[in-house]
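here is my input, please return the structure:
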Amino acid sequence: MGTTQEQFNVGGMSCSFCAESIEKAYRRTDGVADVDVSLAHEEVLVQYDADRISEVDVKDTLRDLGYTIRDPDKEKRYEEQQAELADGKRRLVLAGSASIVVAALMSWMIIVTGRFESESLAMDLVTLALALGTMFGPGRYIKEKAYQSLRRGILNQHVLLEAGAFAGLLGGFLGLFVFADFPTVHFFAVSVFITTYHILSEYTSLIVRTRASQAVQSLLDLRPDTARRVTSEARSASDRPSGESNGDQKGSSKRAGSDAACEQSDPRADETSVEEVPVNDLDVGDRVRVKPGESIPVDGEVVNGESTVDESVATGESIPEEKSPDDEVIGGSVNQTGTLLVEMTATGEDAFLNQVAHEIEEARAMKPGIIKLADRVLRYFVPAVLIIATLAFVFWLVAPLAWGADPNVRRGAFAALAVLVLGYPCALGMATPLALIRGGGKAANRGILMRSGDAFQVSPDIDHVVLDKTGTITVGAPAVSEAVALEGGTRGGIESEMLATAASAEAFSEHPLADAVLEYADERGIDYDDPEGFDSMTGRGVRATVDGDDVLVGKPEWLDGEGIDISGAADEVQRLQRRGLTVSGVTRDGDLVGLLGIGDGIKGDAAATVRRMTDAGITPVMITGDNQRTAAAVAEEVGIDRVMADVLPDEKREEIGRLQDGGHRVAMVGDGINDAPALTQADIGIAIGAGTDIAIESADIVLMGDRLGGVMDAHEIGTESYRKTRQNLAAAFAFNGIGVAAATTGLVHPVFAMIAMVLSVSAVLANSFAGQLLSGEGVNTGFSVENGDVGRRGGNGR
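Okay, here's the model as predicted:
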């Protein structure tokens, strides 16, 4: 059978130690060739030799470790996540209640009796019951994970936690049955507290993951649930090109005729059999009718009809594509001006949206692993604590013999147990998230949402930023960049009159380029009237009657075919095209009176942001599905030297991967569905908040609003937060290290051990937030958007 690849969505992962444990288990499994684990998206990609190991054995490895494999159906998977969340909440309530009771008993004992050791057997037994109930009730799953890890020789956080919990249990039993003055209650309390802390940390992680990415489901929701399947039809008005009629429309406003204009292609005129069916019931070869304003339900080929189609779902480009018979269309794109009859050419996994969904899932699983700083510390800390605890016990058994005393079993047990208790890395575990919370609050005050630890951890190492063009560097909507009035025209080349002519002709048009012309005229206070007659020539332009004159606005090639002499403006046309603009000519009674250069305007802070990148030693790269000419013009204007144009969604991801293979750390900035696989593949994905939900859900950082400068703000905050993380880890490790060393003496009481843990956490808290509070920033973990509400580009691009 050869090498096979399986991808699983895994439940139960809570930290990077979980990912490392899964990787180690698979790498020690005979027949497994490679494994990639994505903690952020709880996904595991396993490559294995099917002749040596079965799929069942591959799955059992995950289950044996204590993790669950979620249903591949995305709706059922979401239900399973909700069930896991409910289980986590139930465990936390049980363990938290036990901790509150134990804390109350300890406080009463110390305050009322003034002693650290209990003199009440009843209190000892109650605390023992709570310890056993917590460890083997809500904490049982931790023991199962620890056992399976130990069985495979893997030392992880579950093993260390259980070592501490059982040490507390053992210490309590020693107090009950061996040493009369042993702190029984406190040792039992340790078992309760550290088990509860672990359940709390996992529940918090589960909340974050459950609320996180629904990107793939949202992506597939773009496709309509049903479609109009045409099984037989007669020649009808809907089979005519969409612009053959309606030459006498009138209206009282610039949009008055838009509804009438759409009626020119009635899809039901003479159809003999049209049925609405679920999209999933369609097969290759079926034909579907798509009306203006509707999403195209399938990948297919136009059989008849002409229209403009917003394909930003695939290309990210704001200017729609003209479609006519034999042209391909993409499921999920939006039909705009005419009615199309589309023959289905792809289904299932071959369909575009399903391919993008697969690209996102695979990119998540294959995303380069990031070794967290805390993990590098804990990788050595865990075995070191276990070894030191063992050596401490042995030392107090053997060392007294050197000075002629008896082995000190009591002191050795106290030392070993205290080492395990103090060795549980509470502050170490909090060091990273507290620094990230601080950085997240600071970012939120600047309108930036930091969604993952990678956004902080990798920021200092980023050396390339790949930027999408449309909606990222540019505004993301067509606009008139330049209007050229030509001498010799009927109106004498006056720009305002040329614009009035063009706006009147476009007043009834549904095309986004017409919107751009009208908005340009409105911004300049140009007065224009509705046309007496109007005809939309799909894919070419418009023909209208304005003040009794015949007016054409459209492509130079179409105007030339209509007998208009455009040779005198050839140089101007080429100049505008070199700037990457779409050129429309304006004629009146056969004379070319002007040219309109329409493009996607560049954001005001784009050039400044690019300069900030280069000043920081970061190489900016522009990547786009647009043509090379337009891309080069935009890149030159903002100061980007490296440009990749005509790039498809899967190719964007491949380009990111090539940069990573070359040893670079890459951030990707985008806003469209076509950017989602690349955003997921990049070391840090940055989405423009005014973009699509799919891009936002695939990213590690979201810039609220559309300000591009937030990219470098996020980089600076991430770098600072990583530095703060290192400081926190140093402080936490110092407390744990000193505490473990002191515990080896056998003189550290469990109460003082817990006090030391409180102090270590307090030190980490102070380092994380003191400076922020003193500076008056406050501790904000919510969102404060400076640049307006979060928007979404959607619909048909209008």
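
from now on I want contacts and neighbour counts done on CA atoms only, so please keep to that.
Will do.

the helix or strand harbouring residue 127: how far from the chain's middle?
With elements delineated by DSSP states H and E, residue 127 resides in helix 121-136, which encompasses its position. Between the centre of helix 121-136 and the centre of its chain there are 44 Å (Cα atoms, centre = their mean, to the nearest Å).

what's the first helix or strand after that helix?
Reading on from helix 121-136 to the C-terminus, the next helix or strand found by DSSP H and E is helix 140-151.

would you mind listing the buried residues in the helix or strand that that next one is followed by?
On the C-terminal side of helix 140-151, the closest following helix or strand by DSSP H and E is helix 157-177. Within helix 157-177, the residues scored as buried using 16 or more other Cα atoms under 10 Å are 157-176.

tell me which residues are up against the helix or strand encompassing residue 668.
In this structure, residue 668 is located in strand 666-670 according to DSSP H and E. The contact list for strand 666-670, computed with Cα atoms under 8 Å, 6 or more residues apart in numbering, reads 462-469, 471-472, 656, 659-660, 676, 678-679, 682-688, 695, 711.

in the stretch 351-500 of the chain, mark out all the strands, start to finish.
Along the stretch 351-500 of the chain, the segments classed as strands by DSSP state E, counting those that start in this stretch run 448-450, 464-468, 474-485.

with distance to residue 358 and mean neighbour count added, can I get those in CSV?
CSV is the format used below for these (distance: least, Cα to Cα, whole Å; neighbours: other Cα atoms under 10 Å):
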stretch, distance to residue 358, mean neighbour count
strand 448-450, 25, 27
strand 464-468, 21, 25
strand 474-485, 26, 21
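
closest to residue 735 out of these?
strand 448-450 (29.3 Å; Cα to Cα).

distance from the chain centre to that closest one, please.
On Cα atoms, centre = their mean, the centre of strand 448-450 falls 11 Å from the chain's centre.

kindly tell me how buried residue 641 is, as a neighbour count.
As a burial measure, the neighbour count of residue 641 was computed by other Cα atoms under 10 Å and equals 12.

following up with a second sequence; could you model it the same way so I can compare the two?
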Amino acid sequence: TGTGAAARSGILIKDVESLERAHRLDAIIFDKTGTLTAGKPTVVDMHVFRGTEEQMLRLAASVQQGSEHPLAKALLERAEQQKIELHPVSDFQSYTGMGISGVVDGREVLIGNERLLAERKLDPSGEVERARAWEARAATVIWVADNDGLLGIIAIQDPLRAEAKEAVDSLKKLHIKTLMLSGDAPLVAEEIGRQAGVDIARGGVRPEEKAEVVKELSSEGHTVGMIGDGINDAPALAAADVGIAMGSGTDVAMETAGITLMRTDPRLVGAAIEASRATFSKIKQNLFWAFIYNAVGIPLAAAGYLSPALAGAAMAMSSVSVVSNSLLLRRWKPHFKRT
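This next block holds a predicted model:
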């Protein structure tokens, strides 16, 4: 009945093991994009070093054709708004945690973060100050380069979900430590973390490093939950005691997770834990009452104070009370109001 009540509220709990572990969670790790943020980033600023904004955007969007990454969608949407014709791309390559590259109009185009620039020995020092100013406003900075060097930078913002702060606050009321990990620059992660109110926010974290953070917390004695929605989150979801996937996420994330939130509402994370705790509270109550019935009833029956019929009726009442108490879980609902 606990899992049924949770399911009616948009929380799918795969198995009893996930339900049991969820009530012991004392540390929750959020991925940033699509979990605490809306997952709908938009281009908010551009600055070119060579050529024009239109030329830079054409190259950047052309390389991103066919990509499902949220940042790619932001670039493609901006190019569509400006009615920019995209050109074919070849030799596409992805660099995990850094960016991508491809050949457009006969020249290689790089799109990514400063780690990718360092890998290709490109010096961004002349524009770092502008980039840091954008990052301090929670904008992800995308560097664009070609064979001749840096072309420019693009600022992309993904706003915090309206429910994110309330979601984090509800976890703190449950005495749960909250963390946020992101592949974004540290300044971006810190600003989003500040807005959401998490205890710890870390940027520049690669997918495999997220799993390491989970293991590190586990080694410190924490029972860890990981919330994510992308392929990159799958290793951390698998490493956590309880993996929680957003319903809008990838199939890989949902297959790996023990709990799936059918609505993209981070407040359901706290609700899932509350449902688990309510279920195990009922289990303890039922065990207590069953013990009392037997501890009192068996000696009375053995001493002859209860007739066989009365003893049988008492045992039946014991079962009825346990079932009735369990059915009260059907009335469980999340405490927050759905927006």
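
re the thing from before, same for the next helix or strand after the strand holding residue 668 of the first structure, what does it pack against?
Scanning forward in sequence from strand 666-670 of the first structure, with DSSP H and E defining helices and strands, the next element found is helix 676-681. Using 3 or more Cα pairs under 8 Å, 6 or more residues apart in numbering; DSSP states H and E, the elements in contact with helix 676-681 of the first structure are helix 352-366, helix 649-661, strand 666-670, strand 684-688, helix 693-697.

try 6 Å
Counting by 3 or more Cα pairs under 6 Å, 6 or more residues apart in numbering; DSSP states H and E, the packing neighbours recorded for helix 676-681 of the first structure are helix 352-366, helix 649-661.

how much does that helix stray from the second structure?
Compared with the second structure after fitting, helix 676-681 of the first structure deviates on average by 5.1 Å (mean Cα distance after the TM-score superposition for the first structure).

how close does residue 93 of the second structure sit to residue 182 of the second structure?
Separation of residue 93 of the second structure from residue 182 of the second structure (Cα to Cα, to the nearest Å) stands at 22 Å.

more neighbours, these two?
residue 182 (23 against 13).

what range does the strand holding residue 668 of the first structure cover in the second structure?
Counting by TM-score structural alignment, strand 666-670 of the first structure falls onto residues 224-228 of the second structure.

roughly how far is that stretch from the heart of the chain?
Between the mean C-alpha location of stretch 224-228 of the second structure and the chain-wide mean there is a distance of 7 Å, by Cα atoms, centre = their mean.

that one vs the first structure, average distance?
For stretch 224-228 of the second structure, the mean deviation from the first structure after alignment is 2.9 Å (mean Cα distance after the TM-score superposition for the first structure).

give me the buried positions along that stretch.
Under the neighbour-count criterion of 16+ other Cα under 10 Å, stretch 224-228 of the second structure has 224-228 buried.

what do you get for stretch 376-389 of the first structure?
Burial within stretch 376-389 of the first structure, assessed by neighbour count using 16+ other Cα under 10 Å, is assigned to 378-379, 381-382, 385-386, 388-389.

same question for stretch 281-299 of the second structure.
Using 16+ other Cα under 10 Å as the test for burial, stretch 281-299 of the second structure gives 282, 286, 290, 293, 297.

try stretch 103-121 of the second structure
103-104, 108-114, 116-117.

any chance you could map the helices in the stretch 301-450 of the first structure?
Counting by DSSP state H, counting those that start in this stretch, residue ranges of the helices within the stretch 301-450 of the first structure are 312-315, 352-366, 373-402, 409-423, 426-444.

export the helices and strands packed on helix 676-681 of the first structure to JSON lines and tack on distance to residue 516 of the first structure and mean neighbour count?
Compiled in JSON lines, those are given as follows (distance: least, Cα to Cα, whole Å; neighbours: other Cα under 10 Å):
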{"stretch": "helix 352-366", "distance to residue 516 of the first structure": "29", "mean neighbour count": "21"}
{"stretch": "helix 649-661", "distance to residue 516 of the first structure": "27", "mean neighbour count": "19"}
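
as JSON lines, these with distance to residue 456 of the first structure would be great.
Formatted as JSON lines, those follow (distance: least, Cα to Cα, whole Å):
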{"stretch": "helix 352-366", "distance to residue 456 of the first structure": "18"}
{"stretch": "helix 649-661", "distance to residue 456 of the first structure": "18"}
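
any idea which of the ones you listed gets closest to residue 56 of the first structure?
Shortest separation from residue 56 of the first structure across those is recorded for helix 352-366, at 20.0 Å, computed as Cα to Cα.

counterpart of residue 619 of the first structure in the second structure?
Matched to the second structure by TM-score structural alignment, residue 619 of the first structure sits across from residue 177.

check contacts around its match.
By Cα atoms under 6 Å, 6 or more residues apart in numbering, the contact list for residue 177 of the second structure reads residue 27.

give me the contacts around stretch 554-561 of the first structure.
540-541, 584-585.

one more pass at 10 Å, please.
Under the contact criterion Cα atoms under 10 Å, 6 or more residues apart in numbering, stretch 554-561 of the first structure has outside partners 502, 513, 537, 539-543, 552-553, 562, 564-567, 569-570, 573, 582-587, 590, 592, 595-596.

give me the element the nearest residue to residue 267 of the second structure once chain neighbours are set aside is part of.
The shortest distance from residue 267 of the second structure to any residue other than its chain neighbours is 4.2 Å, reached at residue 167 (Cα to Cα, 6 or more residues apart in numbering). Counting by DSSP H and E, the secondary-structure element that holds residue 167 of the second structure is helix 164-173.

tell me the buried residues in the following helix or strand past that helix?
Tracing the chain past helix 164-173 of the second structure, the next element assigned as helix or strand by DSSP H and E is strand 177-181. Neighbour counts over strand 177-181 of the second structure (16+ other Cα under 10 Å) mark 177-181 as buried.

please apply the same query to stretch 308-327 of the second structure.
311, 314-315, 318-319, 322, 326.

how much space between residue 83 of the second structure and residue 45 of the second structure?
Residue 83 of the second structure sits 17 Å away from residue 45 of the second structure, going by Cα to Cα.

swap in residue 298 of the second structure?
With distances defined as Cα to Cα, the gap from residue 298 of the second structure to residue 45 of the second structure amounts to 77 Å.

can you give me the strands for the stretch 51-200 of the second structure?
When assigned using DSSP E, counting those that start in this stretch, the strands of the stretch 51-200 of the second structure occupy the ranges 89-95, 99-104, 107-112, 139-146, 149-157, 177-181, 200-202.
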